[in-house]
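>>> below is the sequence, then the predicted model.
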Amino acid sequence: MSTVVQRPEVERPPVRWWRRPWVGPLALVAVMFVVYSLPPYLSLDPALSRVPVSEGMEVHYPLLVGHVLFGTVAILSCCFQVWPAFRARYPRAHRLIGRAYVFAGVLPAAVLAVAVAVFAPFGPVAVASNLTLATVWFGCTVAGWRAGRARRFGDHRKWMLRSFVLTISTMTNRVWSPLWAILLAPQLPTTYGGNMTYFISTIAGLSTWLGWVVPLLVCQWWLDRRPRRARGATR
């Protein structure tokens, strides 16, 4: 008769912040983005909007302001949610901020994003991207919240990481816009016939799709890669 000896579990110390060097830069970029993008909308003056407001659609600007405000909550709160040391040391704060992220951030921002996208003057390609993004963002966040409520924390983490990269996609698509503007500028007088409307719509369409699809694919690749690394380490 064999006896199975169970080794006592060793409590791992929390990972120090300096072992996650991306946390500080992420928070800094998020704060800088909010400081730059939020103030014009606090004035409630449509003339100061960084996004063109559709003429004849008075409801567009209030919806846009609401989307920006709720989106700001999502951007700032997600920085704490993906910080491993903060989650481990302050689990109650993680849960409270998580509720704010879901119910005062992503969900209302995603719903308003649908209406804002319909009125946006950036062409059908950008509209399709923003509508798809809002739907996927909403769905990933709800799936993550439900997994957390069911105490399926592995699934909760995966869905919330997807939600996180979609949240910060509003920042990453700002990287694509100037890049495409530089690359396509020589074609403005030829391909676009000097038409700035078509030129801007092309840049907006490419930037909006790449701004969230690329980060989401990278996130999924990373999630799929980790189990294989873990299995290899146990051999």
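Arrived safely, thanks for sending. Residues are numbered from 1 along each chain as shown.

>>> C-alpha only now, for contacts and for neighbours.
Fine.

>>> show me where the protein has helices.
For the chain, the helices defined by DSSP state H occupy 23-37, 39-42, 60-81, 84-89, 91-101, 107-119, 124-149, 153-167, 169-184, 196-234.

>>> please point out which parts of the longest one sit buried.
Just to be clear, that refers to helix 196-234. In terms of neighbour count (16 or more other CA atoms under 10 Å), helix 196-234 has its buried residues at 198-213, 215-216, 219.

>>> now do stretch 86-96
Residues of stretch 86-96 classed as buried by neighbour count (16+ other CA under 10 Å): 86-87, 94.

>>> this is the other structure I want to compare:
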Amino acid sequence: MTRTITSPVTRPRARRSREWLIPTSLLLLSAVPVLAGALRLTSLASGGDVTPDNVRFFALPLPVILHILGATTYLVLGAFQFVPSLRQRHPRYHRLAGRVLIPAGLVGAASGLWMTAVYDLPATDGGLLPLVRWVFGLAMIAALVLGLVSVRRREFAAHRAWMIRAYAIGIAAGTQVFTTLPWMLTGGLDATSKTLAMTLGWVLNLAVAEAIIRRATPRR
């Protein structure tokens, strides 16, 4: 019986390869909302066709532009903050990226609440969905602010936990693609089913975030 011996050189390489699976997975999860945002910006810039579904964006483009730019920056740049070797070898990059990420996340969350408040929303976005968006939008803002306060106090474990929660809420737009898919395939969404699907996306992400935080917290 032969035994495979892993050399000391290959172990760090394998570890680095595994840790890059995290940002790759996050970028893939955010691909749909990022691409949808890029198409929306292209349509607004080129003066695309105005339809009942997008007339609100042409009538008042600033909130959606801010939302797309803030959320895209936050999702793409934020994915690389979860690479341990990048944080350890390049702490200056981690700090500089954080100074971009927190404002971008705040802009993305606040502009999302702005759109919820001022836009004439379609029927499928009615019911309790605006309230749910306010709850999670404000929760993301609170997590970002608490993350900033924690790092300024040099409470790095708390900073990490709050930033993980904030990113989980922000990237829920990607998870919601999958949670809404069953209804889309079985007859479409109404206000109730869309509220349930969107809420499920946020709750699932936060559940995963809390599991990650608990796993990283040392036990006494």
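Perfect, thanks for sending it. These numbers were taken from a predicted model, which means no experiment stands behind them.

>>> which one of the helices of structure 1 lies closest to residue 15 of structure 1?
Nearest of the helices of structure 1 to residue 15 of structure 1, taken as CA to CA: helix 84-89 at 5.7 Å.

>>> other SSEs contacting the closest one?
For helix 84-89 of structure 1, the packing partners by 3 or more CA pairs under 8 Å, 6 or more residues apart in numbering; DSSP states H and E come out as helix 60-81, helix 91-101.

>>> what residues does the longest one touch?
Contacts of helix 60-81 of structure 1 with the rest of the structure, by CA atoms under 8 Å, 6 or more residues apart in numbering, involve 23, 26-27, 30-31, 34, 38, 41, 44, 46, 53-54, 86-87, 94, 97-98, 100-102, 104-106, 108-110, 112-113, 115-116, 119, 164, 167-168.

>>> residue 46 of structure 1 versus the most centrally placed residue in structure 1, what's the distance?
Central residue of structure 1 (CA atoms, centre = their mean): residue 167, 1.5 Å from the mean position. For residue 167 of structure 1, the distance to residue 46 of structure 1 equals 24 Å [CA to CA, to the nearest Å].

>>> kindly report the same for residue 216 of structure 1.
From residue 216 of structure 1 to residue 46 of structure 1 the distance is 32 Å (CA to CA).

>>> now swap in residue 54 of structure 1 and tell me
10 Å.

>>> kindly report the same for residue 93 of structure 1.
Counting by CA to CA, the gap from residue 93 of structure 1 to residue 46 of structure 1 is 36 Å.

>>> and what of residue 63 of structure 1?
Here residue 63 of structure 1 is placed at a distance of 11 Å from residue 46 of structure 1 (CA to CA).

>>> what's the answer for residue 21 of structure 1, then?
Separation of residue 21 of structure 1 from residue 46 of structure 1 (CA to CA): 39 Å.

>>> and the two? which has more neighbours close in?
Between residue 21 of structure 1 and residue 46, counted using other CA atoms under 10 Å, the more crowded position is residue 46 (18 against 10).
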